[in-house]
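Trainee: Okay, structure incoming, though there's no sequence with it:
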C-alpha cells in the first residue's frame, strides 16, 4: 500500500464525513440569519443535547467499522453479518428509550446548561421535534460503520452526502420559504435521519457480497464475541463520556458569558467540527486498513498504515491551520450578519487556528486503535486529557474568561494527541504478538 491507495480510501471518506459538520454549520448559519442571537444559541444548545445523547452511542459506528473490517480481512461472511446485527439491536433499544424519556432528558439538559430564557425556549422547540428521529439516527450509525468497515466507500459516500444534502435543502426551505424558524431546522434533521436510515437499509441489502439474513439468536448471543464487543464499546463509551463532559462544560460556561459569546463560541465550534471531521476521514481510512491487517494477520499492511497515518497527520494539520489563517475573515461572516457576534468570534478565533496542530495526531491515530479494536489506550488517553482540561478550566477561566475557556479546550486537544501517541509503540506487540502465539499453538 502507498499514498495513492491510502488517499483513494481517505478522500471519499473525508468528503463523506465533512458533510456532517457542514450540516451543523448550515443549521448555525440559517439560525444566524434570524433576528436574534438567541436563535443561534437555541440551536447550539439543542445540538449539544443531541450530541450528548448520540455521542454516548458513537461506539455503534466506530466498533461496527472495526469488527466489520476485521471480518472482511478474515473473509468470514457470518461474522460480517453479525458485525451489523448486534449493534443494530442496541441502537433500536436505545432510540426507543430516548423517546420514552424525552421530557426528563430535556429538563435535565436545560437545567445543566442553564441558558437564558429566550435561548432555552428555542432549544426546547428544537428538542421536542428532533427527538423523534433518535432510533433512525442510531441505526444509521451502525449502517455507516458497517459500510465503511466492508470497504464500500462509494456507497458510504452516497449515503452520507445524500442524507446531509437533503437536510441542508430542507433547512433552507423550511426556514426561508415556510418561516418555521427553529422548528424548521429540527424538522429538516428528523426527515433526513429517517430517510437516511431507510436508504441505508436498502444499500446494505443491495451491496452486501453475501445474502443478508437475520442470524439465529444463538449466534447473536454467542458469549465470546459478545464479550469482546461489549468491552470495546465500554471503553469507547468512557472515551465519549469524557468528550461530552468537556463539550458540555465548555458550552455551559460559554452560556454564562452572555448570548453573544455563546453564539460566537457556537460558530467557532462549528468550524472546529469541520476540521475534526476532516481528520476523521483519514482516521476512518486508517481504521479500515488496520482492521484488514488484523483480520488477515498482515503486519506489513499494519506498518504501512501506521506510517501513512503519521505522514498525513503532519500534512493535514499544517494545511488546515494555514488555510484557516488565510480564509478566516471570509469564513466567519458566512454564519451571521450580526456585528456583535462577529466581533466576539474574531476575538477568539486564534484558538481555532491552533486546533488542527494540537488535535491532528490524536484524531487520526484514533483510527489505528479502533481498527485494531484495542480501545483501552484510547480510553486512558481521553481520561488524562479530560483531567488536564479540568485543571485548566478551574484555573484559567476565572483568570482569563472566555480566552481561558478556549485555552482549556486547546490543552485538552493537545492531551488527546500526546497521550494516545505514547501508546502507539506497544500496539503492534499487543495485536500481533498474541495472535501469532495463538496461531502457532493451534498449528502445533
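Mentor: That came through fine. Predicted model only: the values in this text are computed from it and were never measured.

Trainee: make it CA atoms for all contacts and neighbour counts henceforth
Mentor: Will do.

Trainee: And for residue 400, the neighbour number?
Mentor: 12 (other CA atoms under 10 Å).

Trainee: and what of residue 158?
Mentor: 15.

Trainee: One more: residue 89?
Mentor: For residue 89, using other CA under 10 Å, the count is 13.

Trainee: For the helix or strand hosting it, enumerate the helices and strands it packs against.
Mentor: Per DSSP states H and E, residue 89 falls inside helix 77-100. Judged by 3 or more CA pairs under 8 Å, 6 or more residues apart in numbering; DSSP states H and E, helix 77-100 is in contact with helix 59-73, helix 134-149, helix 217-220.

Trainee: Using JSON lines, lay out the ones you listed together with distance to residue 30 and mean neighbour count.
Mentor: Below are the helices and strands packed on helix 77-100 laid out as JSON lines (distance: least, CA to CA, whole Å; neighbours: other CA atoms under 10 Å):
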{"stretch": "helix 59-73", "distance to residue 30": "28", "mean neighbour count": "28"}
{"stretch": "helix 134-149", "distance to residue 30": "22", "mean neighbour count": "27"}
{"stretch": "helix 217-220", "distance to residue 30": "44", "mean neighbour count": "12"}
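
Trainee: In addition, the following structure is provided for comparison:
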C-alpha cells in the first residue's frame, strides 16, 4: 500500500506543487527554491511511508527504543550529509534536500535491519494467505481505520497549510513571526507524541485483553503526566519565551512581533495536550471514527471562527487555539463510549 501511494505521489508531483503554491503565495525566488526542494524529496516517499509502517509495528510491539534509535541515526545522517553537501560541495538547497533524502533511506534500511534481526518472522504459507483473505471482517475494519486516519490527516493538513497561508497574506513579517511561534507548538507536540504512542501501544494491549481497569488507569496516568508537562511548558514559554525567540533568530523586527503573541502561545500546551493523548488512545482501541468526527468539527470551527473574526494575526491564533481546544474537549466527552468498547468489543 505504501508503494502504491508513493507511485501516486510521483505521478502527481507537478499538480501537487502547483496546488500548494495556489494556497501559499510566495515570491518567485522562494517558489523556485521550494520547487527544487520538493522535486528532490518526493523521491523519498517510499522510504518515509515504509518507515511509518515499521515504526508503527515497533510501537505496537512496545519496542519504543527502536524508533528512538532510528530517529537519532536519521538526524545524525541528515546533519552530516547536509553539512558536507552544502558547506563542502556548495550545493545549497539541493544539498539540504539530498541530505534529508539520504537520511530517510538510511532510516528505512536501519528499520528493516532491526525488524529482521529483533523479531521472529514465521514464513507465510498458502494456508495463512487463504485465511487472511477469507477474514473479510478484519479487512473491512482495517480499511475503515485507515480511512478515518487518512481523512483526519487531511483535516490536519488543511488547518496547517491554511494557517501558513492566512499568515502570509498579512505580510512577510507576520509569516516569519508565526513560523517562529509554530516552533513552540512543534516542540511541545513532539514531546506529547511520545505519550500518544504510549497510549496507542498500551491502550491497544488493554483493548485486546478487555481490561477496562488497566485502561482506565492508563487514561488517568496519561492525563496526569500530560497536564504536568503542559504546565511545565506553559511556565517555560511564559518566562523563557523571549530567550527562545532570540535563539531562533537575530531579526529584531521578527522577535518584536513574535513577542507580542507569546501570551497566546503560552495557552497552547494546556489547551491542546489532551488532544494528543486521546488521539493515541483512540487509535489504539480502533475508535478512529470518534477521532475523525472530532477533527472535522475542530477544522470547521477553525475556518468558521477565522472567517467571522477581523482579519488579524490575533484572530488566526484564537482560531487555532479554538481548534486545539475543540479536539481536547470533544474527545474527552467521547471517552466514556470508548471505554465501553474496551469491555464489549467482539462480544
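Mentor: Cool, got the structure. Because the structure is predicted, anything quoted here is derived from the model rather than measured.

Trainee: Superposing both, give me the TM-score.
Mentor: For this chain pair, the superposition-based TM-score is 0.93 by TM-score structural alignment, normalised by the length of the second structure; 344 aligned residues with a CA RMSD of 1.8 Å.

Trainee: related to what we said a few turns ago, report the buried residues of the helix holding residue 89 of the first structure.
Mentor: 77, 79-88, 90-92, 94-96, 98-99 (16 or more other CA atoms under 10 Å).

Trainee: go on, stretch 11-23 of the second structure?
Mentor: residue 13.

Trainee: what's the matching range in the first structure for it?
Mentor: Residues 100-112 of the first structure are matched to stretch 11-23 of the second structure when aligned by TM-score structural alignment.

Trainee: Identify the residues contacting the helix or strand in which residue 128 of the second structure is found?
Mentor: Using DSSP H and E, residue 128 of the second structure sits in helix 126-134. Contact with helix 126-134 of the second structure is made by residue 139, as judged by CA atoms under 8 Å, 6 or more residues apart in numbering.

Trainee: ok, 10 Å please
Mentor: For helix 126-134 of the second structure, contacts defined as CA atoms under 10 Å, 6 or more residues apart in numbering pick out 125, 138-139.

Trainee: Just tell me which of the helices and strands packed on helix 77-100 of the first structure ends up closest to residue 332 of the first structure.
Mentor: For residue 332 of the first structure, the closest of these is helix 134-149, at 29.0 Å, according to CA to CA.

Trainee: who does the next helix or strand after that closest one touch, helix- and strand-wise?
Mentor: Counting by DSSP H and E, the next helix or strand C-terminal to helix 134-149 of the first structure is helix 153-172. When contacts are defined as 3 or more CA pairs under 10 Å, 6 or more residues apart in numbering; DSSP states H and E, helix 153-172 of the first structure sits against helix 3-32, helix 134-149, helix 181-207.

Trainee: the inter-axis angle of helix 153-172 of the first structure versus helix 181-207?
Mentor: 160 degrees (axes from the mean of the first three to the mean of the last three CA atoms, to 10 degrees).

Trainee: Residue 232 of the second structure contacts residue 268, doesn't it?
Mentor: No. Using CA atoms under 10 Å, residue 232 of the second structure is not in contact with residue 268; the gap is 12.0 Å.

Trainee: and those two? which has more neighbours close in?
Mentor: Neighbour tally, residue 232 of the second structure and residue 268, criterion other CA under 10 Å: the higher count belongs to residue 268, 24 against 14.

Trainee: Work out for me the element the more buried one sits within.
Mentor: Counting by DSSP H and E, residue 268 of the second structure is part of helix 262-284.

Trainee: Which part of the first structure matches that helix?
Mentor: If you align by TM-score structural alignment, helix 262-284 of the second structure falls on residues 349-371 of the first structure.

Trainee: Buried residues, the matching stretch. List them.
Mentor: Residues 349, 351-371 are the ones in stretch 349-371 of the first structure that count as buried (16+ other CA under 10 Å).

Trainee: ok now it, how far from the chain's centre?
Mentor: Counting by CA atoms, centre = their mean, to the nearest Å, stretch 349-371 of the first structure is centred 12 Å from the centre of its parent chain.

Trainee: Check the mean deviation of the helix holding residue 268 of the second structure from the first structure.
Mentor: Compared with the first structure after fitting, helix 262-284 of the second structure has a mean deviation of 1.2 Å; criterion: mean CA distance after the TM-score superposition for the first structure.

Trainee: Show me what that helix is packed up against.
Mentor: helix 136-168, helix 172-209, helix 212-248, helix 288-308, helix 313-344.

Trainee: how does it look with 8 Å?
Mentor: Using 3+ CA pairs under 8 Å, 6+ apart: helix 262-284 of the second structure touches helix 172-209, helix 212-248, helix 288-308, helix 313-344.

Trainee: okay, now residue 284 of the first structure: neighbour count?
Mentor: 30.

Trainee: Is it in contact with residue 10, as I believe?
Mentor: Yes. In this structure residue 284 of the first structure lies within contact range of residue 10 using CA atoms under 8 Å: 7.2 Å.
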